[in-house]
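sequence first, predicted model second:
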Amino acid sequence: MKHPIRERPEKRWKIQGITPDFRLYGVWDLPTPGGPDDFPRLVRLFAAGDTGDNPSRIARLLFAIRWKLGALLHWDGADDGVGRRVPTLRDRLPADLLAAPSGPAFARLPFTPVYLLGDEFAAEMANRTVHGVLHLRWVEGGTGSHHGQMAVLVKPNGPLGRTYMAAITPFRHLLVYPPLLRGIGQEWRDGAGQA
């Protein structure tokens, strides 16, 4: 389930304090029911992910087209990434987050971990179009059960980034995220990310 484009009031997440210049593009409840200590499993599941694993053929095709366009238009070069075109968000972290582990490296996705806490994880990516943040959190469902949430925060890079985000929004919300969320739920039920 997607939440409105605003933070939910029940908790202030650390990511909010370090990304005031980013726009929140959405928050999704993940079909990952679990106990209070299952958050590391969710983080491992995401870190091992791959756009080629999306259960939707259409979503896989859209990702393949995006990676091809990025290569042709030179959107994803090394000079356009975190630490090159944009400074890493780790440069913004307060002392308590700097002392925390950054989290696991991503095997195949272009994300760099920023910080990992017991119920919150942030990873960033940058290219010529945007500087983006994948934010995972572990929330209580009200009955003692817990589940993950995924938030996407984006800082577009000028007119190109704003145009790019406007162009992909309908595809993301209609064709990419619904099967992605179903796939995450299936992987969770199948035991992916368990130590």
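All right, it came through fine. No experiment lies behind these values; they were computed from the predicted model shown.

for the rest of this, base every contact and every neighbour count on C-alpha atoms.
Will do.

which residue ranges of the protein form helices?
Ranges of helices in the chain, per DSSP state H, are 14-18, 39-47, 57-73, 95-99, 158-171, 177-190.

quick one: buried residues of stretch 28-46?
Counting neighbours by 16 or more other C-alpha atoms under 10 Å, one finds that the buried residues in stretch 28-46 are 28-34, 38-46.

got it, and stretch 163-172?
In stretch 163-172, the ones that count as buried by 16+ other C-alpha under 10 Å are residue 165.

which ones are touching the spatially most central residue of the chain?
Most central in the chain under C-alpha atoms, centre = their mean is residue 134, positioned 2.2 Å from the mean C-alpha point. Going by C-alpha atoms under 8 Å, 6 or more residues apart in numbering, residue 134 touches 122-124, 150-153.

put this beside the first:
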Amino acid sequence: MWALPTPGGPDDFPRLVNGAMASLDPSQGSSLAARTLWAIRWKVGELLGWDGPDAGHGSERPTIRDRLPADLRDAPSGPDALHVTSVYLTDDEWAAEIVNRTVHGIMHMGWVPDGTGGYRGQMAVLVKPNGLLGTGYMAAIRPLRHLIVYPPILRQMGRDWRTDAGAARNGLKANTTIRAASPEGGSAHHADV
């Protein structure tokens, strides 16, 4: 779990989800090492068929949505981003999942009081390896995730948050990409705002 560098007020959670998370693409981030690792991962996944629509563990792609209580299952889904599919979005929580041959992962973001009268984002990534391939894969990439991948993602998120906040204070429109799932549940739509 990470405390995100995104200080704000009680109503800033949509900005976090639609701005910082939906526009963040680690393969385009500032860290050459992280960009390289992401490029390698997606290329290997493409070549070995790890990420296609039938790439879940078993015959169907599982989803956590089926196990949610009705209020969350019926909530709006929010944006799809980062090779993940949004599961639900509330006023202060967003969950998205990725299912492939290696893992079934859930990314959960929350908007929590920071103890000083403000709020900040909080993120957890929960991963269940799929079989021996997933267990071996997750063990192999663990040091890379914690040393090379996550730190630049969090730094970029903080920079983007400060840039968007500065633009808003100066009456400028922040340059953000919002990705929202289509009403039919198909591919994501992209719009620059």
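Noted; the coordinates are in hand. Note that the structure is a prediction, hence the values are computed from the model and not measured.

out of the buried residues of stretch 28-46 of the first structure, which comes closest to residue 91 of the first structure?
Of all these, residue 91 of the first structure sits closest to residue 43, with 22.0 Å by C-alpha to C-alpha.

could you find the counterpart of the closest one in the second structure?
Matched by TM-score structural alignment, residue 43 of the first structure corresponds to residue 17 in the second structure.

so what's its match up against?
Neighbouring residues of residue 17 of the second structure by C-alpha under 8 Å, 6+ apart: 79, 94.

distance of it relative to residue 128 of the second structure?
In this view, residue 17 of the second structure and residue 128 of the second structure are 23 Å apart by C-alpha to C-alpha, to the nearest Å.

go on, residue 27 of the second structure?
Per C-alpha to C-alpha, residue 27 of the second structure is found 23 Å from residue 128 of the second structure.

residue 162 of the second structure now?
Taking C-alpha to C-alpha as the measure, residue 162 of the second structure falls 33 Å from residue 128 of the second structure.

over to residue 52 of the second structure?
With distances taken as C-alpha to C-alpha, residue 52 of the second structure is found 18 Å from residue 128 of the second structure.

same deal with residue 155 of the second structure?
Residue 155 of the second structure is 26 Å from residue 128 of the second structure, by C-alpha to C-alpha.

so what does residue 123 of the second structure match up with in the first structure?
Correspondence of residue 123 of the second structure to the first structure, assessed by TM-score structural alignment: residue 150.

quick revisit: okay, residue 27 and residue 128 of the second structure: which has more neighbours?
Set side by side, residue 27 of the second structure and residue 128 show more neighbours around residue 27, with 20 against 14, by other C-alpha atoms under 10 Å.

what's the closest non-adjacent residue to the corresponding residue of the first structure for that one?
Mapped onto the first structure by TM-score structural alignment, residue 27 of the second structure lines up with residue 52. Leaving aside its sequence neighbours, residue 52 of the first structure sits nearest to residue 60 (C-alpha to C-alpha, 6 or more residues apart in numbering; 5.7 Å).
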